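Asks: Could you look at this predicted model? Sequence included:
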Amino acid sequence: RRHASALTDHPVYWTREQRGEEAATWLLFDHKHQYLRETSIRADDRSPLVRAFCVPRHAVDDSPTGERMLLLLALALMESHGIRTVVTDIAELAGTPGFVFDRRRTAITATWIGADGIWYADVTDNRTTVRGYDDAAGYAINHSINDGPSPRARLRAFAEYLQLKWSTLAVRCAELGEWGAAGIAQPRSRLLSVDGFDRACRYLGSVDQRGD
């Protein structure tokens, strides 16, 4: 967040998570959910924010059903904040670090996954680096495996890629979202909350019911 002022244009985000275990942080950590709320303020109907993922086929095949569901819910949480999600399955892009760039001259790299558990963040205006990020994000946007005109279309397409049964999942999420997860699991840490998880469940269930 502290580097956000370095960006001069509408940003595009690249999210490093490829499995549900990694993506669960968006659903359970308060500061991650707050970050989505704050960044979504930049979004509007004409220029929606874009958050890109790379989820190679092998990451799907190696993940149990529960983890694949968590990954889908993480994208549902982002879509609920007006952030358009795009996913590429190109394995060559799997090692791309998490970044945000403004399509002009500045990029912020911020990630811990795959970095020996050490968090690092950096701001760069190196043309080669920024061009590489632009190419990666541009490919994901233009060749998205979950491309669709609406959140429901994008989430349903991603569910199919994850080999999840959309109709059953949508019903279960609607039911769980209505009752909330607090009665099942109540985190004791002040850093954790089920608010993001509940919001994602409600949203996924509601877009299916509305047919958005």
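Replies: Thanks, I have it. Numbers count the residues shown, from 1 in each chain.

Asks: Going by C-alpha atoms from here, please, whenever you check contacts or count neighbours.
Replies: Will do.

Asks: distance of Pro151 from Val86?
Replies: Separation of Pro151 from Val86 (C-alpha to C-alpha, to the nearest Å): 11 Å.

Asks: just Ala153 next, same as before
Replies: 12 Å.

Asks: Looking at those two, which has the bigger crowd around it?
Replies: Ranked by neighbour count (other C-alpha atoms under 10 Å), Ala153 and Val86 place Val86 first, with 26 against 17.

Asks: and the comparison structure, right after this:
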Amino acid sequence: MKKIIFALGLLFPVQICLSQKITVKAHSVVGYGQYTEFAQKAFKALELVLNSDEFREGIKTMKAEKTQGYTPEKLYEIIMQAKEKTVPTDSTATDGIVDLWVRTLDVNGRDSKWKDNCENPSIFGNQTIGIDGAGDGFMAICPSALEHWASTNDIAALAGHYAHEYMHVLGFDHYRLISSQSWRERTFVYKVGYLVRDLVKKMNSASP
């Protein structure tokens, strides 16, 4: 077991996957304001988890809906190849790098249709946390969710959110004609987000 010094002073014991290594690169962080540094911690946590043996094994043993028929080994390969389906206009992405463009939802402006979905920062349940970048390449998060997670220093939740939305960017979805939250939570997109969240929590709890 190797010990890695996590940026900003956190120590995370983790088994590193030596066969493949990818980088998380945040090209743009818009509207985060005072929470930008908090987001940077989540990006680093996400990168650390994606390169861990625990994540690789978690994907390869995962049972999930909406996998497009891929084997667990292929799903892991797709993640590690990091070939985004959509990036913002006039932007470029590099294979093997998790390219992220993130912003907050402008719930009082162009994203006003999401305002009701973003209410109640402490009770998310079926509510919207954010939207993926399958449309314009930007992952957008509800300001209330970002504020709530930052106030509780829940880096794991934000890293899990980024992982969830990134699965959408890679081409996976959780849509079905008639679906419930319990069904959506069994999908590959949700399960990857939860896996990342739980591994970050595990590493945080193990740090001295």
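Replies: Received the coordinates, thanks. Small disclaimer: the values here were computed from a predicted structure and weren't measured.

Asks: Superposing both, give me the TM-score.
Replies: Their TM-score after superposition, calculated using TM-score structural alignment, normalised by the length of the second structure, is reported as 0.28; 91 aligned residues with a C-alpha RMSD of 5.3 Å.

Asks: Show me what counts as buried in the one helix or strand Leu36 of the first structure maps to.
Replies: Using DSSP states H and E, Leu36 of the first structure falls within helix 30-40. By 16 or more other C-alpha atoms under 10 Å, the buried positions in helix 30-40 of the first structure come out as Asp30, Lys32, His33, Leu36, Ser40.

Asks: for stretch 153-173 of the first structure, same thing?
Replies: 153-159, 161-162, 164, 166, 169-173.

Asks: swap in stretch 21-32 of the first structure?
Replies: Across stretch 21-32 of the first structure, burial judged by 16+ other C-alpha under 10 Å covers Ala23, Ala24, Thr25, Trp26, Leu27, Leu28, Phe29, Asp30, Lys32.

Asks: Provide the secondary structure category for the second one.
Replies: Okay, so that is Ala24 of the first structure. helix (DSSP: H, G, I helix; E, B strand; the rest coil).

Asks: Next, work out how far apart it and Ile141 of the first structure are.
Replies: Ala24 of the first structure sits 23 Å away from Ile141 of the first structure, going by C-alpha to C-alpha.

Asks: Could you do Arg202 of the first structure as well?
Replies: Separation of Arg202 of the first structure from Ile141 of the first structure (C-alpha to C-alpha): 26 Å.

Asks: Show me where the first structure has its strands.
Replies: Using DSSP state E, the strands assigned to the first structure run over residues 12-15, 49-54, 83-88, 99-101, 107-111, 120-124.

Asks: Mind putting these into TSV with distance to Glu67 of the first structure?
Replies: Converted to TSV, those look like this (distance: least, C-alpha to C-alpha, whole Å):
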stretch	distance to Glu67 of the first structure
strand 12-15	17
strand 49-54	16
strand 83-88	17
strand 99-101	23
strand 107-111	20
strand 120-124	25
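
Asks: which one of the ones you listed lies closest to Trp179 of the first structure?
Replies: strand 83-88 (25.3 Å; C-alpha to C-alpha).

Asks: for the closest one, packing partners?
Replies: strand 49-54, helix 65-80, helix 127-142, helix 151-161 (3 or more C-alpha pairs under 8 Å, 6 or more residues apart in numbering; DSSP states H and E).

Asks: got the ones you listed as TSV, with distance to Tyr120 of the first structure columns?
Replies: Shown next, in TSV, are those (distance: least, C-alpha to C-alpha, whole Å):
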stretch	distance to Tyr120 of the first structure
strand 49-54	19
helix 65-80	22
helix 127-142	16
helix 151-161	29
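
Asks: Out of the ones you listed, which is the most enclosed?
Replies: Ranked by mean neighbour count, these are led by strand 49-54 with a mean of 25 (mean count of other C-alpha atoms under 10 Å).

Asks: Specify the angle between that one and helix 30-40 in degrees.
Replies: Put simply, strand 49-54 of the first structure runs at 130 degrees to helix 30-40, going by axes from the mean of the first three to the mean of the last three C-alpha atoms, to 10 degrees.

Asks: Counting by contacts, list what strand 49-54 of the first structure packs against.
Replies: If you count contacts as 3+ C-alpha pairs under 8 Å, 6+ apart, strand 49-54 of the first structure packs onto strand 12-15, strand 83-88, helix 127-142.
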